[in-house]
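Enquirer: Sequence first, then the predicted structure, then my questions.
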Amino acid sequence: MTNIMAFSLTKIEVQDLQAAERFYTGALGLEVRGRVEFGEGERLMHELILGVPGSRPPAPSFILISYPNKACPAPGEATVGFMVEDMEAAMDKAIAAGATIEIPPIDVPEHGLRLAFLLDPQGHRIELLQQLKG
C-alpha cells in the first residue's frame, strides 16, 4: 500500500504553449515557476511550470506540456480546478481572454461551494470554485 503524502501537480498537453501561457497567466493570474525543455525528434518536450502567486513548493504545480513534433491529444483529458475569491470577476476575465462557458455558476450548498466549468481557448476544461458565505 502506497501512502500519498501530498498532491503535487497536474499536467495538460497543449498544442500552442505560448497561447496557453498567455491565457493561464493573464486570465487566471498564475505565475511562471520554471521552464523545462528536453528530448529530440518526437520526444522533444517543452514544459511550462505554473503556480498560484505567493505559494511555494510543496504547493501543487500546474504544468503545461507541449510536444511540438507530434500530434496533441483531444482536449478533455483532465479537469483543472481553481479556488477563486469572486466567481463573476474570474469568469469575466477568463471569457475576455478567450474561454467559453461550459456550465454556468451553480451553488452546491451541501458542499459550501459555488462552481462553474469553462473551456480554455484550446478546449481544456477548467472548474472554478468559490466558497459560499455563511
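Expert: Received it, and whenever you're ready, just let me know what you need.

Enquirer: From here on, just use CA atoms for contacts and neighbour counts.
Expert: Fine.

Enquirer: Quick check: chain neighbours aside, which residue is closest to the residue nearest to the spatial centre of the chain?
Expert: The residue lying closest to the centre of the chain (C-alpha atoms, centre = their mean) is Val80, at 4.9 Å. In this structure, Val80 finds its nearest non-sequential neighbour in Ile126, 4.9 Å apart by C-alpha to C-alpha, 6 or more residues apart in numbering.

Enquirer: Presented hereafter is structure B, for comparison with structure A:
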Amino acid sequence: MTAISKTKFGFTKLIVNDEEAMADYYCNVYGLNKIQRVQTDDSGAGGAIREVILGHGDTMAGETLVMFKFLNRTPPVEQEVILGFITDDLDALAQRVIDHGGKHVDAIKSMPEHGVRVLFTTDPEGRLSENVELIAS
C-alpha cells in the first residue's frame, strides 16, 4: 500500500446562484466573515467563475466555506451536500436562520441518547444544513 502524504480539510464550495446574497446569509447566521473574493474567466473548473470565501477569521489560515458561482451555467438543482454546523445556542441560531431568509425543515429535535439537539434548515436557495448543539448526557 502506498503511503498518503498528510492532508487536512481545507474548504467546502457551495455552487450557488447568487454568491453575494448567499455569503451574507452564511455570515449573518453562522458568524462567518468574508475573507476574499475571486473572479476569473479561466478557473480550471470549466469556465468563468466568481466566488466569495468565508471563514471565522480574517485570513485563509483555517477551514473556509466558499460561495461558488459558475457565470455561464446554472447551479445544480439536486441536493449535492449537507453542511454541518455545531453551535453553543441552537435556539438563537434557529432564529437567525428565519431572520435571514432561511427555513426550518422541522422542529428542533432533542436526542439525549446521542448527546445532541438537532435542527435541519435550508438556506434561501434551498440548500440543507444540519445544525447541532452538543448537550451533556
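Expert: Alright, I've got the coordinates. The structure displayed is predicted, hence computed values, not measured ones.

Enquirer: The residue nearest to Val80 of structure 1 matches what in structure 2?
Expert: Using TM-score structural alignment, the equivalent of Ile126 of structure 1 in structure 2 is Ser129.

Enquirer: Also Glu77 of structure 1?
Expert: Under TM-score structural alignment, Glu77 of structure 1 pairs with Glu80 in structure 2.

Enquirer: What strand or helix carries its match?
Expert: Of the helices and strands defined by DSSP states H and E, none includes Glu80 of structure 2.

Enquirer: so Ala20 of structure 1 touches Gly26, yeah?
Expert: No. Between Ala20 of structure 1 and Gly26 there is no contact under C-alpha atoms under 8 Å: 9.7 Å.

Enquirer: which one of those two has more residues nearby?
Expert: Ala20 (19 against 14; other C-alpha atoms under 10 Å).

Enquirer: Quick check: the more buried one vs Phe82 of structure 1, distance?
Expert: Per C-alpha to C-alpha, to the nearest Å, Ala20 of structure 1 is found 16 Å from Phe82 of structure 1.

Enquirer: cool, Ala97 of structure 1 as well?
Expert: Applying C-alpha to C-alpha, the value for Ala97 of structure 1 to Phe82 of structure 1 is 16 Å.

Enquirer: Could you check which of these two is surrounded by more residues?
Expert: Ala97 (17 against 12).

Enquirer: How about the aligned residue in structure 2 for the more buried one: what's its closest non-neighbour residue?
Expert: Counting by TM-score structural alignment, Ala97 of structure 1 lines up with His100 in structure 2. The shortest distance from His100 of structure 2 to any residue other than its chain neighbours is 6.0 Å, reached at Tyr25 (C-alpha to C-alpha, 6+ apart).

Enquirer: Centre of the chain to the one helix or strand the one you found maps to, how far?
Expert: Using DSSP H and E, Tyr25 of structure 2 sits in helix 19-30. Offset of helix 19-30 of structure 2 from its chain centre (C-alpha atoms, centre = their mean, to the nearest Å): 9 Å.
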